[in-house]
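Trainee: Quick check, what structure comes out for this input:
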Amino acid sequence: MIKKIIYPFLYITLLFSFVACKKDFLEVVPLGNQVATTTDDYDKLMNNPVFYMNEASGGQEAVSMGDETGAEAAFLNRGTVWMPRLFQWADSIYKPGDEIPYPFMLREGLENMYLLNKIITEVMASSGGSDTQKKQLLGEAKATRAWLNLLFVNYYAKPYNAATAATDPGFPIIDKADITVQRFDRGSVQSSYDFIIKDLTDALADVPVHPRIVTRMSKPAVAGLLGKVYVFMGRYADALPLLDNAFAAIAANGAPVLYNYNVEFAPGGAFLPIDPTFGPQGPGVNRNDTREAILSKVYYNGPNRGNMFGTDGLVLMPAVAALYGPHDQRLLLYTNRDLDGNLNPGGRLRKYGITWSRYGLQLPELYLLRAECRARTNDLGGAITDLETLRRNRMPAADAQVPPAVAGNQVALIKYIIDERIREFAQEGYRWFDMRRLSVDPIFSGKAITRNLYNTNGTTTVITLRQPDRLVMKIPPYFLQNNPGMPDNP
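Mentor: Sure, this is the predicted structure:
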C-alpha cells in the first residue's frame, strides 16, 4: 500500500555551512535552484562534517541499548529523559511534549539524504571536472547513502531474516532530492538491503583506492562495508571475498595500522599519562586520531554536557567485565570510580578512556568481521590468525593465543569472536547491532536479553528486553504526525 511521507527538515540542508566552500556558495539559494554547479562544488559538499561527525555517525542511541552495559541509577537518572528510556528498552523513546521529540540521528540523516541525492542526481552534469572525478564523487555519495540506509534499517526495521525479509516492513527508500510531498511506502527489509547492496556495488567500481581524506569513501571502505552488510544478512561466504579485497587495498595503501596497546601503555607510550578523571591519552580523547580508521566517523561518547545523550551512569555488566583477561590492556580504558570520583560500591567498571567513539569502519572491526566469516565458513585457522593479530596488539603475546579448546571447535570459536567484539567495542554502540543480527542466528537465538540497573538503595533491578519487538525502535510520533498513514512498528 502506497503511503505519503513528508520530511519537514530536509530544507535545512540548503542552509548548512559547508567546509572549504566559497562565500557565494553559502548564500541562501531559492527553492528549486542548484546549490552547486561545478565538479569542485560537489567535491566540497562531500567534505561536509555532517557526514562523519556526531549524530550523523549513528552510534549514540545504540550505546545506551547494548546489553553489555548496566547502569548506576544515581547517575543515569540525572541526565536527559531519553537516556533512561533507551536503557530500559522502553516502547516509546521520543514522546509528544518532549523538549526534542525526535532523534537527531534520524533528523540529520534525512537532511543528509537530501544532500546526497542532490549530488547523485546532479554531479555527472557538473562543469569543470573529468568523467573520472565525477564518477568518484557519484560513488562516494552512493556509498554514503548506503551507510545511512544501513543505519535506518537497523534502528527502524526488523533484523534481516531471509525467511521473512520480503514481507517485514523496511525503511522508505529515498532516492530523490525533493522536499515536496512524495509518495513512498516502507517497502520491505529485503528491498532496503537490496538498495544498500546496489549502492555499494555501484560505488565500488569508481571510488578511489586511497582516500584523499579518511572521512570519505574509498575502495577498502566500500568493500569492507559491503562485506559488513552481508554479515548482517548472514551471507558469510559472500562477505569474505569483499573483506579480503578491503585488506588487499589497505596493504596497497600502507594504512591504516593497529595501535599496539602493549607499547602505548608502556613507559613513554603515547597513551600515557593516565589522568585520574579523564583516563588515558589514547585515540578516544582525540576525535582527529584516524590511525586505525578505514572510514572515519565519530560521535561524542562521554559524560552528558548538555547534549542529548551521554554515558552518565553506564557501567560494564559483571559478566562482560569477566571476559577480559587480567593483562588485557583494554582494561586501562576503564575505571572503578563513578562520575563523582568516588569508588563504585560494587566495583563495577566505567569506560572513561573514550570521549569520541569511532563508528565508520575501523581496522579492528575488519579483522573481527573476517575472522567471523572465516570461522563460519569453516576456515578455523584463518579465523584464529585474524583474531590473534588483533589480540597481540591489545595484550601481551602470551595472553593473545586463542585457547586450544576454542580453537578446534567451530561454534566455540564463533562465540569467542563475538566476545572479542564486545571486548574491543564495549559501550561504543556496536553491541546493539550485533544483538539484532544474532537474535535470528541459530547459535545465539532464543536467549533472554537482560541488563542490570543498580539502584541507590543497593538493590538491583533486572531489565529484560521484550523480543522481538524492542529489537526495533518505534518511529517517533513527531514523524508519524507529519507523515499521515506511515505504519509504525509494534
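Trainee: okay, CA-based contacts and neighbour counts for the rest of this
Mentor: Will do.
Trainee: Tell me which helix or strand the closest residue to residue 246 other than its chain neighbours sits in.
Mentor: Spatial nearest neighbour of residue 246, chain neighbours left out: residue 220 (4.0 Å); criterion: Cα to Cα, 6 or more residues apart in numbering. Applying DSSP states H and E as the criterion places residue 220 in helix 219-232.
Trainee: quick one: the helix or strand that that helix is followed by to helix 219-232, angle?
Mentor: Counting by DSSP H and E, the next helix or strand C-terminal to helix 219-232 is helix 236-253. Note on geometry: by axes from the mean of the first three to the mean of the last three Cα atoms, to 10 degrees, helix 236-253 and helix 219-232 are set 160 degrees apart in direction.
Trainee: Please name every helix or strand in contact with helix 236-253.
Mentor: Under the contact definition 3 or more Cα pairs under 8 Å, 6 or more residues apart in numbering; DSSP states H and E, helix 236-253 sits against helix 219-232, helix 363-376.
Trainee: Between helix 363-376 and the next helix or strand after the last one, find me the angle.
Mentor: Just to be clear, that refers to helix 363-376. Next helix or strand after helix 363-376 toward the C-terminus (DSSP H and E): helix 380-392. Angle, helix 380-392 to helix 363-376, by the same axes, to 10 degrees: 160 degrees.
Trainee: Helix 380-392 packs against which elements?
Mentor: Helices and strands touching helix 380-392, by 3+ Cα pairs under 8 Å, 6+ apart, are helix 363-376, helix 397-400, helix 410-425.
Trainee: Let's see this one next, to set against the first:
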Amino acid sequence: MLLCLTGCKKQDEFLDAKSQEGDIVLTTLSDFQAVLDYTPTMNTNYITLGQTGADNFYFPDVNYTSLQPYERNSVLWLKEIFPAGTNDIAYTSPYLVIRNSNIVLEGLEKITRTADNMARYDSVEGHARFARAFMFFELVNTFGKQYNEATAASDPGIPLRTFSDINILAGRAPVKNVYDFVINELKLVADRMPLNIQYMRPTKLSAYALLARVYLQKGDYVNAGRCCDSVLQYKTQLLNFNDSSLVSLSNTYRFPTYKSHPEILFYAEGLLTLVGAPSTSYAYCFADTVLYKSYAADDLRKTYFYNLLGANQAKFQGSYTGNSRIFAGLALNEVYFIRAECRARLHNIAGCLSDVNTLLKNRYRTGTYVGYETTDEEAALRFVLDERRKELPNTGQLRWEDLKRLNTEPKFAKVLTRIYNGVTYTLQPQSPRYVFPFAPKIIEQEGLQQNER
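Mentor: Predicted structure coming up:
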C-alpha cells in the first residue's frame, strides 16, 4: 500500500505516475498514519539543491568532472541547470511528500472527529499539514524569489497543490500566497500537536521551530523570536561536544543517531549529492578555506564537523544524521541562533549574546570558551551571523537561504566567486540566478512559467 502511495519507485517519475488511490482503500486513522510513517518518502530526500550554489565549499578543478551535469551547472551558477529530458528530484521528491499529505487530508474528511479519537485525529492531521508546509516552504525558497513585502504578491512562486490528483495541473502561486499558506498551516499544527518529541513525526515544538525559520526568512523578527520562545520554554538541552559517549572521532560520522541526540526536534535527511555529502566515499568537495580557518583551535566543531584530509582539504564529516546523509530537519541549535539573531535585530544585545554564548560553551573544549561581549548592535549581529554559518554549514540548504535573505541588506550582501579551468564565475547579490530554473521536462508536463536567469 505504501509503495503504491509513493507513486513510483524512482522519485523523478512523479509527474508520470498514475493516480492509484482509487485502487487502494484507506479507511482508518492507522491507515493514514502508516502513509505518513513511510520514512523513505516522508523523511528523506529533502531539498539540498541550494547548497550546491552556496559558499561553504569548493571543488578542485580535477573533481568537477565527477559531478552530475546539474550539480556542475549549479555549482558554477550557469544559466541552464538541467539538461533537456531530465527531471529535477529537488522538485519531484517534495511533491511526492505533498501528494501523500493531501491523500491523508482528503481521507480524514471522511472520518468524524470525536472526543474518543480527537488526539489521534489531530496528530495525523497535524503530521500531514506539517509535512506539506515544510515542502512548500523549501520549494518556494528554491524556485521563487526571496520574500519581499513590496513584491511578494506578484512574484511567481510554486504550485500550491492542496489536492492529491496529479492529473490536475496547478499554476504558480505568488510567493506571498505560499508564505501565508505555510504560516497558517503551521499555526494550526502548533496548536493541535503534542509536545513530546517523536523525531520522525512532527510535534508542537518542531512546528514552532519551522515557523520560526519561515518568519526569519520573511524578515518578521518579532514572530520568529516568539516561536523560538515557544520551543525553548520546553526544551533547552544542547549536545555537549565534550561528551565522548555521544560525540566521538571513532564514529565515522561523529554524531549519535537521532534517538540519542538531545537537540533534534524533527528528523529529516537531505538529498544525497556530491556537494557536501558527509559520506567518506565522496572526497570531492572541501570546506571553504576561509570558513574552515575561522574556527578557533579549541572549537570542537572544527574537529567534529570536518576531517582534514590534506592541505586546505577539510572534508565535511559530521552530520546530525549520524550517517552519510545531510541533516535537513530541525534542531535546537538552529532555534538558538534564530532567537539570537532576532534579539540582536530588536536591540536586545544581552539576550542575543546570552543565547550564542550558551551554545558555544557546549562547542568548545571544557573551560576554554570566553563569552563574547559587546555593546554594539551591529557587532553583535555580525557575531551571530558568523557563528550561525559555522554552526550550520551543512544543514539542509540553510546557507543558501541565508545568502538570499542577507543579500537584501547592503552591509551583509556578498559576491560569490569560483574559479574553474582558469575561468572566474561570479554570483552577484540578488542575481536572478538565486532562483533555480524548473527542469525542461517539468515545464513541458506542468506548463509552468520558467524563471528568468
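Trainee: returning to that earlier point: trace the residue nearest to residue 246 of structure 1 over to structure 2, please.
Mentor: Matched to structure 2 by TM-score structural alignment, residue 220 of structure 1 sits across from residue 205.
Trainee: now the strands for structure 2?
Mentor: For structure 2, applying DSSP state E gives strands covering 57-58, 156-159, 172-174, 264-266, 286-287, 306-310, 313-316, 330-331, 416-420, 423-427.
Trainee: Check the offset of the third one from the chain's centre.
Mentor: Read that as strand 172-174 of structure 2. 21 Å (Cα atoms, centre = their mean, to the nearest Å).
Trainee: Over to the last one?
Mentor: Put simply, strand 423-427 of structure 2 sits 26 Å off its chain's centre (Cα atoms, centre = their mean).
Trainee: Report the buried residues of that strand.
Mentor: Within strand 423-427 of structure 2, the residues scored as buried using 16 or more other Cα atoms under 10 Å are residue 427.
Trainee: Now do it against strand 416-420: the angle between them, please.
Mentor: Between strand 423-427 of structure 2 and strand 416-420, the angle comes out at 160 degrees (the same axes, to 10 degrees).
Trainee: with structure 1 superposed, average distance for strand 423-427 of structure 2?
Mentor: Average distance, strand 423-427 of structure 2 versus aligned residues of structure 1 after superposition (mean Cα distance after the TM-score superposition for structure 1): 2.8 Å.
Trainee: Show me what that strand is packed against.
Mentor: Packing partners of strand 423-427 of structure 2 (3+ Cα pairs under 8 Å, 6+ apart): strand 416-420.
Trainee: Distance check, residue 414 of structure 1 against residue 479 of structure 1.
Mentor: Distance of residue 414 of structure 1 to residue 479 of structure 1, computed by Cα to Cα, to the nearest Å: 39 Å.
Trainee: Those two: which is more packed in?
Mentor: Comparing residue 414 of structure 1 with residue 479 by neighbour count (other Cα atoms under 10 Å), the higher total belongs to residue 414, at 22 against 18.
Trainee: Quick check: that one touching residue 375?
Mentor: Yes: between residue 414 of structure 1 and residue 375 there is a contact under Cα atoms under 8 Å: 6.1 Å.
Trainee: on that earlier part again, tell me how many other residues crowd the match of residue 220 of structure 1.
Mentor: Residues near residue 205 of structure 2, counting by other Cα under 10 Å: 29.
Trainee: contacting residues for it?
Mentor: Shown in contact with residue 205 of structure 2 (Cα atoms under 8 Å, 6 or more residues apart in numbering): 190, 195, 197, 230, 231, 265.
Trainee: and the second one, what pairs with it in structure 1?
Mentor: Under the alignment defined by TM-score structural alignment, residue 195 of structure 2 corresponds to residue 209 in structure 1.
Trainee: Tell me how far the closest residue to residue 399 of structure 1 other than its chain neighbours lies from residue 405 of structure 1.
Mentor: Distance criterion Cα to Cα, 6+ apart; nearest residue to residue 399 of structure 1, sequence neighbours excluded, is residue 327 at 7.4 Å. Applying Cα to Cα, the value for residue 327 of structure 1 to residue 405 of structure 1 is 20 Å.
Trainee: Over to residue 231 of structure 1?
Mentor: Here residue 231 of structure 1 is placed at a distance of 25 Å from residue 405 of structure 1 (Cα to Cα).
Trainee: mind listing the helices for the stretch 101-250 of structure 1?
Mentor: Counting by DSSP state H, counting those that start in this stretch, the stretch 101-250 of structure 1 has helices at residues 104-122, 131-156, 189-204, 219-232, 236-253.
Trainee: Export those helices as CSV, with columns for distance to residue 269 of structure 1.
Mentor: Shown next, in CSV, are those (distance: least, Cα to Cα, whole Å):
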stretch, distance to residue 269 of structure 1
helix 104-122, 36
helix 131-156, 35
helix 189-204, 38
helix 219-232, 29
helix 236-253, 25
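Trainee: Just tell me which of these ends up closest to residue 370 of structure 1.
Mentor: Counting by Cα to Cα, residue 370 of structure 1 lies closest to helix 236-253 out of those; the figure is 6.2 Å.
Trainee: winner for burial among the helices and strands packed on helix 236-253 of structure 1?
Mentor: Greatest average neighbour count among these goes to helix 219-232 (a mean of 26), per mean count of other Cα atoms under 10 Å.
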